[in-house]
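**Student:** Predicted model and sequence below, questions to follow.
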Amino acid sequence: MTEPTVIEHTRTNTGPTLPQAPVRDILERAFAEDAPAGDITSQVLIPAQARATAVLNARVPGVFSGATVFRDAMQLVDPATEVDLLVQDGQAFDAGTHLARVSGTARSVLLAERVALNLVQRMSAIATRTAEFVRLAEGTQAQITDTRKTTPGLRILERFAVRCGGGANHRYSLSDAVLAKDNHLAVMTGGDPAKLTGLLLAAKAQLGHTTHFEVEVDRMDQIEPVLAAGVDTIMLDNFSLDELRAGVAQVAGRARVEASGNVNLGTVAAIAATGVDVISIGALTHTVAALDLGLDVELTVG
C-alpha cells in the first residue's frame, strides 16, 4: 500500500495560497461534466470572433475566496483570456464591489462562467461564514476549525476558504492523525470503560512520535482515563457550557481541549469563553449557501 499524499496549504505575505495541480484537476473534471462536447448554445448564437469583457460583481457583502480558482477556470478554457483580480483571497468586500474583470473571446468567457462562479460562490460563502465565527470568538484563546464534513472532491478548496475567513484546518484526511471517536471507543472497549486507558496506551505505542493523537469523549467520567493515556488533544463532544468549563479545569493543560457539537453563531461566543483551545464546526462547510456573486458582461465587440 502506498503512502497517502497529504496536500499542504501554504501562506504567503498576501495570505493563503492553493497548490496548482489539484485545483487544475478539479477544474478539468468540472468542465468535462459541464461541457463535455463544448457549449452548443454559444456556438450557434455567438460569432467565433466576438469578444466580451465581464465583471465579477458582489451583490452582497462578504469575504472573498477563490480568486485564483476563478482566474484558472477562465484561462483553462482559453489561456489568452485576460483576468484582472481586483480583490484578493481573504479580503472583505461590500455589496457592489467589483471582484475581478475578465476579457476574452465571448464564447470562452461564457463557457467558463458557470464553473468559475459555482466554485467562487461556494468558497466565498465558506470564507464569509468562517469570518463570522472567528469574530464571535475574538478575545478568547479558542481557534475556529473546520471538519471533514466537506463536499467530496472539493475538500482542498473548501478548507482553503476556511483559512481565507480566518479559521484553521483540522486533520485533512483519515490518513493524517488519529482521532478516536465514540464508535471507535465502543468497538475497542466492548462497553467496558475500565479497558479504555490500556487500549489507548497500546494504540499510542504503535504511532510515530510526530503523529497527533486525539480522543473524543461524551461524558465527564471518560476524561481522566483518556488523559491517563497521554493523548495530545481531548475532544469534549456535545458538552454543556458548565461541563466544558469543568472539563477545561480538569484537563488543566495536560492536553489541548477541543469543543465540538451544538456550535452555531448563537452559541460559539459562550463556548469560546469556557477556555477551550479549539472549536470544530462542521457548519463552516456543510450547510453554507452560495454567496450571491454574478458575472455581468460589461462590453461586447463584434
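**Tutor:** Everything's here; your move. Computed from a prediction, not measured in an experiment: that's the story for all the values here.
**Student:** Every contact and neighbour count from this point should use C-alpha atoms.
**Tutor:** Fine.
**Student:** Can you give me every residue that contacts residue 296?
**Tutor:** 54, 55, 56, 57 (C-alpha atoms under 8 Å, 6 or more residues apart in numbering).
**Student:** Relative to residue 158, which of those is nearest.
**Tutor:** Residue 158 has its nearest neighbour among the contacts of residue 296 in residue 56, at 19.9 Å by C-alpha to C-alpha.
**Student:** so which strand or helix has residue 53?
**Tutor:** strand 51-58 (DSSP states H and E).
**Student:** what does residue 69 give?
**Tutor:** Using DSSP H and E, residue 69 falls in helix 67-77.
**Student:** Please name every helix or strand in contact with that helix.
**Tutor:** Where contact means 3 or more C-alpha pairs under 8 Å, 6 or more residues apart in numbering; DSSP states H and E, helix 67-77 is packed against helix 20-34, strand 82-85, helix 106-136.
**Student:** possible to save those as JSON lines with distance to residue 149?
**Tutor:** Listed next are the helices and strands packed on helix 67-77 as JSON lines, based on distance: least, C-alpha to C-alpha, whole Å:
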{"stretch": "helix 20-34", "distance to residue 149": "18"}
{"stretch": "strand 82-85", "distance to residue 149": "30"}
{"stretch": "helix 106-136", "distance to residue 149": "12"}
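**Student:** any idea which of the ones you listed is most buried?
**Tutor:** Mean neighbours per residue, mean count of other C-alpha atoms under 10 Å, is largest over the helices and strands packed on helix 67-77 for helix 106-136, with a mean of 23.
**Student:** tilt between that one and helix 67-77?
**Tutor:** On the basis of axes from the mean of the first three to the mean of the last three C-alpha atoms, to 10 degrees, helix 106-136 is oriented at 170 degrees to helix 67-77.
**Student:** try this one side by side with the last:
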Amino acid sequence: MSTPDLPLADDGGCGDACGCAGGATAADDVLECGLDPALAQLIADAGLDPVLVEDIAHMAIAEDLDGGVDVTSVATIPEDAVATGDFTAREAGVVAGLRVAEAVLSVVCEDEFEVERHVEDGDRVVAGQPLLSVTTRTRDLLTGERSALNLLCRLSGIATATRAWADALEGTKAKVRDTRKTTPGLRALEKFAVRCGGGVNHRMALSDAALVKDNHVVAAGGVAEAFEAVREEFPELPIEVEVDTLHQLREVVDAGADLILLDNFTPEETEEAVALTAGRALLESSGRLTVENAEVYARTGVDYLAVGGLTHSSPILDIGLDLRAAPVAADGSAAERAV
C-alpha cells in the first residue's frame, strides 16, 4: 500500500482543563496495531489511537456484512476485477477522517491497495475536489465504500461546522470547545474532527477533569460546597464549575475554581462576569450561543464557547466515491489492469 508521509493537520487541541495529555498515543499502540505501519503512524501522529481506529473499522465492516458477503458486488463484479475509486467532495467544507477511511478499506481489502492522497485532514475543500483515490479489487472497494463514507462524511461534517465557529471567533481570544455529547464509541474520532475544524477539546472522559454541574450542586448542598468536596477528593485535577448567577460566580471564584462555566448568561451578564472574575479563573460561555452571536460573546472576554452541537447535531459533509471508467483497448474491449 502506498503511504507517503504526509503530515496531518491538528489545528487546536485539548483545552487547558483537559487531563488527556493532548490525546498522546504511546508508540507501543502503533506496533500492536494490525494496520499498515505507515498508516498506523499517521493515525497516531494525528492524536488518535490506531488500535481504536482499527477496532472501529472492523466493527463498521462487520455490521455492514452481518456475517455474510456483499451479495450485489459478488454477483456483478468478477473476482479479479480491479478499479480506481475517487473520494470526492460534493459540497464545500472541511475534511476530516481520511486516514480513518483508509483504515476501513484496509480491513476489507484482500489485496494490497494503492492510495493517492490529494488533501489532508483539516483542509478546506470545494465541491468537485478529489480527496483520496484508491486502487484495489473492485469488490473490496465497493464492500468498504459505505462504511468508509459514513465515518468520513460524519467527521468532515463536524469539522466543517467547527470551522464556521472558529471563523466567527477569529480576532478574539475565545476558542470554540466541544462537550461530551458525542456518539458512543466515536468520541475520540469526533473530538479529532473538532480539532481539524479549528476547535479545542474539553475533557475526553469523566476522569480527566471535574465539571460540577447543577445536579452536583443540589446533591452537595451548594455550589461552593460541591467545589470544595471535589478539591478535597481529587486535589490534582482541574475543576470547572457551572454557575447560573453572578452570586454563584463570586462564591466559586473566591473558592479558587480553575474554570467557570457561565450557563445561559446574556452577553451583558457575561461582561459583568468577566469584570468580576478579573482573570482569576478561565471563563466558558454555554447556552444561548449561535454562530451569529458567537463574536458578541467572544468580545466580552470569555476564554471558551462550549458548543455541544458540534458533535451531536452537525450535518454530514456530502462526499461520494465514484469508480473511474475502465480503460478501453484498441479493439473496443475493456483493458486489463493489475495492481
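**Tutor:** Great, that's in hand. Predicted model only: the values in this text are computed from it and were never measured.
**Student:** TM-score them against each other, please.
**Tutor:** For this chain pair, the superposition-based TM-score is 0.91 by TM-score structural alignment, normalised by the length of the first structure; 292 aligned residues with a C-alpha RMSD of 2.1 Å.
**Student:** how about the helix holding residue 69 of the first structure, aligned to which bit of the second structure?
**Tutor:** Mapped onto the second structure using TM-score structural alignment, helix 67-77 of the first structure covers residues 98-108.
**Student:** how about the helices in the stretch 101-250 of the first structure?
**Tutor:** Ranges of helices within the stretch 101-250 of the first structure are 106-136, 155-164, 182-189, 196-204, 223-227, 241-251, based on DSSP state H, counting those that start in this stretch.
**Student:** tell me which residues in the fourth one are buried?
**Tutor:** In other words, helix 196-204 of the first structure. By 16 or more other C-alpha atoms under 10 Å, the buried positions in helix 196-204 of the first structure come out as 196, 197, 199, 200, 204.
**Student:** What count of nearby residues applies to residue 66 of the second structure?
**Tutor:** 10 (other C-alpha atoms under 10 Å).
**Student:** List the residues that contact the counterpart of residue 260 of the first structure in the second structure.
**Tutor:** Superposed on the second structure with TM-score structural alignment, residue 260 of the first structure falls opposite residue 286. Neighbouring residues of residue 286 of the second structure by C-alpha under 8 Å, 6+ apart: 261, 262, 263, 264, 265, 305, 306, 307.
**Student:** Which member of those residues is positioned nearest residue 238 of the second structure?
**Tutor:** Closest to residue 238 of the second structure, out of all of the contacts of residue 286 of the second structure and judged by C-alpha to C-alpha, is residue 261, at 13.2 Å.
**Student:** What's that closest one aligned with over in the first structure?
**Tutor:** Checking TM-score structural alignment: residue 261 of the second structure goes with residue 235.
**Student:** swap in residue 239 of the second structure?
**Tutor:** That one, residue 239 of the second structure, aligns with residue 213 by TM-score structural alignment.
**Student:** Report how many residues lie close to its match.
**Tutor:** 19.
**Student:** Aligned counterpart of residue 226 of the first structure in the second structure, please.
**Tutor:** When the second structure is aligned by TM-score structural alignment, residue 226 of the first structure is paired with residue 252.
**Student:** thinking again about what came up before, mind checking how far the match of residue 260 of the first structure is from residue 179 of the second structure?
**Tutor:** Per C-alpha to C-alpha, to the nearest Å, residue 286 of the second structure is found 10 Å from residue 179 of the second structure.
**Student:** hey, what's in contact with both of those two?
**Tutor:** Both residue 286 of the second structure and residue 179 are contacted by 306, 307, under the criterion C-alpha under 8 Å, 6+ apart.
**Student:** any idea what residue 162 of the first structure aligns with in the second structure?
**Tutor:** By TM-score structural alignment, residue 162 of the first structure lines up with residue 194.
**Student:** Just list the residues touching its match, thanks.
**Tutor:** 158, 159, 162, 178, 200, 201, 310, 311.
**Student:** Check the separation of the first and last residues in stretch 170-187 of the first structure.
**Tutor:** Using C-alpha to C-alpha, the end-to-end distance of stretch 170-187 of the first structure comes to 24 Å.
**Student:** Next: stretch 12-24 of the first structure.
**Tutor:** End residues of stretch 12-24 of the first structure are separated by 20 Å (C-alpha to C-alpha).
**Student:** What is the distance between that stretch and the centre of its chain?
**Tutor:** 14 Å (C-alpha atoms, centre = their mean, to the nearest Å).
**Student:** just stretch 105-116 of the first structure next, same as before
**Tutor:** With C-alpha atoms, centre = their mean, you get 26 Å for stretch 105-116 of the first structure.
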